[in-house]
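> Quick check, what structure comes out for this input:
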Amino acid sequence: MPGPLHGIRIVELAGIGPGPFCGMMLADHGAEVIRVDRPAPGGDPRGPTARHSRDPLLRSRTAETLDLKSPDDTLKLRELLKTADGMIEGFRPGVIERLGIGPDVLLADNPKLVIGRMTGWGQDGPYAAAAGHDINYIALSGVLGALGREGEKPTPPINLVGDFGGGAMMLAFGMVSALLAVKNGAPGQVVDCAMTDGSALLMAMMWGFRAQGIWGDARGTNLLDSGAPFYDTYETADEKHVAIGSIEPQFYALLRQALGIAQDALFDNQYDRTRWPAQKARLAEIFRTKTRDQWCAEMEATDICFAPVLGWDEVADHPHNKARGTFIEVDGVTQPAPAPRYSATPCDPPRQ
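I've put the predicted structure just below:
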């Protein structure tokens, strides 16, 4: 079977970033995703998709080109959506309503349709009509303020948390949930996915830690934000880096043994935060005594919780990634493979 979503038809109104990522996920897992492109500048009837064939976010789709400002093309879209299970759109609130294809119209045409609406701020609220990007959405949700090293300004995590984690993946989950509800007899509905909401939700564990008094407000001073010496990255002798995550006491003990500091009293009392700066400085000295490959030879695939920090040109060739097929090549483009994996309904290989 070609993926667990085989038999589901999704119409994706072309956009950038989180909308296409959501469409990619649904297509990866077997849904038929039809991407509706705007006409390309200069009248190219193929639309923008043809000019971005090397973009993994657009893989495994069929494409149609419709001018949604044209009444005739709007009617064509409505006819297409009568045969669909879901639609993805990422315009600002009110845009599809003004185009005559708002939820009231589409749900009247197809009462079982699931309409996924991807925005930064949400469909309502004081910011709803304003422009923004990932960095703005995660700033407002409180995520950005928690990211970065102690004493330094907040560090944006590329656009992983807002666009893709709190946006696209949240929308994919919401749409599949709504599709399951339809299967169980519920009507079609709108899924209002806001990156501010989604990125805030991703911080649920940290809010819990804060309520328990084990997470402070100052970034870069906590267990998982580079504050702890046993959960950080370190430079090696060849100016590369390794990542250490020895949180549990038994793993921390293995780290101390491997580094030759098992008897060093400085590293007793693992969670004594007053010692963390001195411990971190000492660990930095130790890790700079050997190359990354030398540390890998000693620590890789152990319970120390260790990994080399790999670069773009290294990840696809790492033995673990190769064994699992974590990266694939589609039409000459190296890209991540679909995830997660299924035992009974494995996904078909992506296509461009």
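> Going by C-alpha atoms from here, please, whenever you check contacts or count neighbours.
OK.
> D163 in helix, strand or coil?
Reducing the assignment at D163 to three states with DSSP: H, G, I helix; E, B strand; the rest coil gives helix.
> thought it was touching P20?
No: contact criterion Cα atoms under 8 Å: D163 and P20 do not qualify, at 10.4 Å.
> here's the other one to compare against:
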Amino acid sequence: MTGPLDGVKVLVLAGMGPVPYVSMLLADMGADVVRVVRPPNRAARALGATVGLTDEKDVVNRAVSAVAVDLKDPEGKAAVVRLAADADVFIEGYRPGVAERLGLGPDDLRPHNEKLVYVRLTGYGQDGPRSRDAGHDINYVAQSGALHAMAREGEGPRPPINLLGDYAAGGAMGAYGIACALVSAARTGRGQVIDAAMVDGVAALTAKLQGLRAAGLYSDDPGTNFLDSGAPFYDTYRCADGRYLAVGALEPDFYREFISRLGVDTDQWPDQEDRSEWANLRKLIGDAVSRRTRDEWAAVFNGTDACVTPVLTFDEAALDPHNAERGLYRTVSGVLHPFPAPRFSGTPARDPQAPTGDLLDTAAVAARWN
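Below is the predicted model of the structure:
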């Protein structure tokens, strides 16, 4: 057995953002994932050249098979319906109503497969005034209210690349929903439709913040709280070589450990909890950190409880002794692959392999699944 999802068959209508990411998460854990792509043509090749991402470098498609199907062709649609009849999971990332117009909506597939888990991955969800609007990660994070909090004091919000909406709130939440629905289908014999909206997922991720806000422990003024760069002991600092140090010394014991190793006299420094002195404290910490290089500080704080780490590049992270021992990243055909997470003792995930642009025939997939 390879992975806890060994034997689970997943059919995916190719899309962007969370769709390929959830496909990778399932494939990493042993699921047989087949992606339905448009037939190769000049326009598709031109798009690939524009994006500049070759098949073997598209990490999210590792361990994912592909079939080329024209969904507007009745024969192509019929082939997808036949595959869905044997699948455990069907994933689409279209705007509401598009799958139905293609004849591939939940009501079209359910008569052929009562246990099918049908997943709809969108930005705004299947209903509501914005459900049919176009958007990207930054829009869904903004719509949830979370983007407002991602700013330094006096500055505009900064989107966290597309890690939050597309991948955490979309792909990871979608995979969680699929796992839940598969457990239910195994128990009841019936599948269901999953409305996996990125705006919903981001909102769910703010649960702890909502409690803090209600208790008066979190301000809606961004950049003024403990975890949003407001606290000088939870921030990044520039070192003598222009690289950065990450400081997370929130608790008093960790904070005392941190300042005790800065190599400067801290007896007259303001109290950690005195917010009126945070600006002064930030300057004091910044001045102290600026006296040594990042790697010199890394050596000073290594093995301590000061909660201080060097800010590593991806290549440095792959070579870091701790990460290397755990195999956090693997280099496959010259491409850095994150190792599948989480880790299982009895059914370990697949080792990362280079994605391939090879296309399978739908009949071959049908034979494999049967």
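> quick one on the thing from earlier: settle it for me: which of D163 and P20 of the first structure has more neighbours?
Taking neighbours as other Cα atoms under 10 Å, D163 of the first structure and P20 compare with D163 leading, 31 against 25.
> Tell me how far the more buried one lies from A200 of the first structure.
Using Cα to Cα, to the nearest Å, D163 of the first structure is found at 12 Å from A200 of the first structure.
> Check A265 of the first structure too.
40 Å.
> Between those two, which is the more surrounded one?
Neighbours per residue (other Cα under 10 Å) separate A265 of the first structure from A200, with A200 holding more: 21 against 8.
> what residue of the second structure matches up with that one?
Matched to the second structure by TM-score structural alignment, A200 of the first structure sits across from A203.
> my guess is its match meets A142, correct?
No: using Cα under 8 Å, A203 of the second structure is not in contact with A142; the gap is 10.3 Å.
> what's the overlap in contacts for the two?
By Cα atoms under 8 Å, 6 or more residues apart in numbering, A203 of the second structure and A142 have no common neighbours.
> Run through the helices of the stretch 201-350 of the second structure in chain order.
For the stretch 201-350 of the second structure, applying DSSP state H, counting those that start in this stretch gives helices covering 207-214, 252-260, 278-289, 294-301, 314-319, 321-326.
> residues in the first structure matched by the fifth one, start to end?
Under TM-score structural alignment, the counterpart of helix 314-319 of the second structure in the first structure spans residues 312-317.
> What does T119 of the first structure correspond to in the second structure?
When the second structure is aligned by TM-score structural alignment, the residue opposite T119 of the first structure is T122.
> now its match: how far from G165 of the second structure?
Taking Cα to Cα as the criterion, T122 of the second structure is separated from G165 of the second structure by 10 Å.
> so what's R158 of the second structure up against?
For R158 of the second structure, the contact set (Cα under 8 Å, 6+ apart) comprises 147, 150-151.
> Tell me where the stretch 51-200 of the first structure has strands.
Along the stretch 51-200 of the first structure, the segments classed as strands by DSSP state E, counting those that start in this stretch run 62-65, 86-89, 114-119, 189-194.
> angle of the last one against strand 114-119?
It stands for strand 189-194 of the first structure. Going by axes from the mean of the first three to the mean of the last three Cα atoms, to 10 degrees, strand 189-194 of the first structure is angled at 20 degrees with respect to strand 114-119.
> ok so, going back, quick one, what contacts the match of T119 of the first structure?
Taking Cα under 8 Å, 6+ apart, we find T122 of the second structure in contact with 93-95, 170, 195-198.
> In the residues you listed, which residue is surrounded by the most others?
Neighbour counts for the contacts of T122 of the second structure peak at M198, which has 32 neighbours (criterion: other Cα under 10 Å).
> quick revisit: which residues are in contact with each of T122 and G165 of the second structure?
Residues touching both T122 of the second structure and G165 comprise M198, with contact defined as Cα under 8 Å, 6+ apart.
> would you turn the contacts of R158 of the second structure into TSV with distance to R282 of the second structure and neighbour count?
Putting the contacts of R158 of the second structure into TSV (distance: Cα to Cα, whole Å; neighbours: other Cα atoms under 10 Å) gives the following:
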residue	distance to R282 of the second structure	neighbour count
L147	24	21
M150	19	19
A151	17	19
